[in-house]
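J.: Okay, predicted coordinates and the sequence, questions at the end:
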Amino acid sequence: MSDEKVQIGPGAQTRRALLAGAGAVGAAVVLSACGGDDDTDSGSAPTSGGPGATGPGDTPGSSSALALTTDIPVGGGAVYASKGVVITQPEAGTFKGFDPICTHQRCPVSNVDGGTINCTCHNSKFSITDGSVKQGPATKPLAAKEITVDGDRISLA
């Protein structure tokens, strides 16, 4: 007797079909248990300080400071994705802020390196001085963000 031909009544399923259906239901239950309602910040991007780095400006007691001036290298910068800003220092003592979202397809920029703010989704590069496009496919500059420097602390304006 074959699995394919055993029928219990009118319109009955084969044992193989019933077992496959039960397996599919079990898999759906397991997969739905893997999902969660956590509202974690999945929009953060690696920074020039390493994965998940946000800089010493996020220490307790300095909630308004994004970073310290010493965190931002001259000719470079850092991405603070969770704070919604990229901070650069194109020349000593001059700090600039930019939106951390690439203007090409809205990917978060990933790092500041080689004098540019870099989006690794499609390799767009932006100037650390004014956010202008240095290499496409992006065609629009990064939007400027107002920042203030008070002593050694950098904050959003």
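T.: That came through, no problem.
J.: going forward, measure contacts and count neighbours with C-alpha atoms only.
T.: Will do.
J.: Show me what counts as buried in the top strand by length along the chain.
T.: Longest strand of the chain, by residue count under DSSP state E: strand 85-91. By neighbour count with 16 or more other Cα atoms under 10 Å, strand 85-91 contains the buried residues 85-90.
J.: what's the helix or strand just after it packed up against?
T.: Proceeding N to C from strand 85-91, the next assigned helix or strand is strand 94-98, under DSSP states H and E. Contacts defined by 3 or more Cα pairs under 8 Å, 6 or more residues apart in numbering; DSSP states H and E place strand 94-98 against strand 85-91, strand 144-145, strand 147-150.
J.: next, the one to line up against it:
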Amino acid sequence: MAGTRDSGGAVGAVGRRTVIAAAGGAGLAAAVLTACGGSDGSGAQGGAGSAGTDAGTVIASTADIPEGGGAVVGGLVVTQPRAGEFKAFSAKCTHAGCAVKDVVDGVIRCPCHGSAFDASDGTVKTGPATAPLPATAIAVKDGSIVLA
């Protein structure tokens, strides 16, 4: 696509390569933001993300959350620190906003920079994060974990 020049010699239309390069850069930026908890609430999120946000919304079955472990469900990480005790926290790491990956031996782990959080209360066990994971109110009803 050729540009047209005005009397001052400036190109009046943007070239196709410029548009394609800009679109590719925007796509890359969107991918990076999504991987590190983008602002759209998906990925590693401050809210419940795809798990829903309304009280009573079922987010997991108690059978799916292992004792001493947990699972990332949408924008939440749901844990079972002790038999029959369930907790939920934002799955968005407080260091750089990445999604936490898993819960092993009572520790919620973030794969981006190595932060680790206590599965019973969300407090920082290992930095670089300095703030705990925000808790989310949940309840257990008929074998399901629901938002409270």
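T.: Thanks, I have it. Being a predicted model, the structure only gives us computed values, none of them experimental.
J.: Drop the TM-score for these two in here.
T.: TM-score for the superposed chains, counting by TM-score structural alignment, normalised by the length of structure 2: 0.66, backed by 120 aligned residues with a Cα RMSD of 3.3 Å.
J.: Farthest-apart pair in the buried residues of strand 85-91 of structure 1, please.
T.: Spanning the widest gap among those are 85 and 90, at 15.5 Å by Cα to Cα.
J.: quick one: the helices in structure 2?
T.: 16-35 (DSSP state H).
J.: Of all residues in it, which one is nearest the centre?
T.: Nearest to the geometric centre of structure 2 sits residue 44, at 0.3 Å (Cα atoms, centre = their mean).
J.: wait, what's in contact with it?
T.: Residues near residue 44 of structure 2 by Cα atoms under 8 Å, 6 or more residues apart in numbering: 34-38, 74-76, 90-93, 97-100.
J.: looking at these, which has the most residues close by?
T.: Neighbour counts for the contacts of residue 44 of structure 2 peak at residue 91, which has 34 neighbours (criterion: other Cα atoms under 10 Å).
J.: Show me what it lines up with in structure 1.
T.: Residue pairing (TM-score structural alignment): residue 91 of structure 2 is matched to residue 100 of structure 1.
J.: Tell me how far that match lies from residue 137 of structure 1.
T.: As for residue 100 of structure 1, its distance to residue 137 of structure 1 is 16 Å (criterion: Cα to Cα, to the nearest Å).
J.: before we move on, back to that, mind checking how far the residue nearest to the centre of structure 2 is from residue 131 of structure 2?
T.: Taking Cα to Cα, one finds residue 44 of structure 2 at 16 Å from residue 131 of structure 2.
J.: quick one, strands of structure 1?
T.: 67-68, 76-80, 85-91, 94-98, 111-113, 116-119, 124-127, 133-135, 144-145, 147-150, 153-156.
J.: so which of these gets nearest residue 19 of structure 1?
T.: strand 116-119 (47.8 Å).
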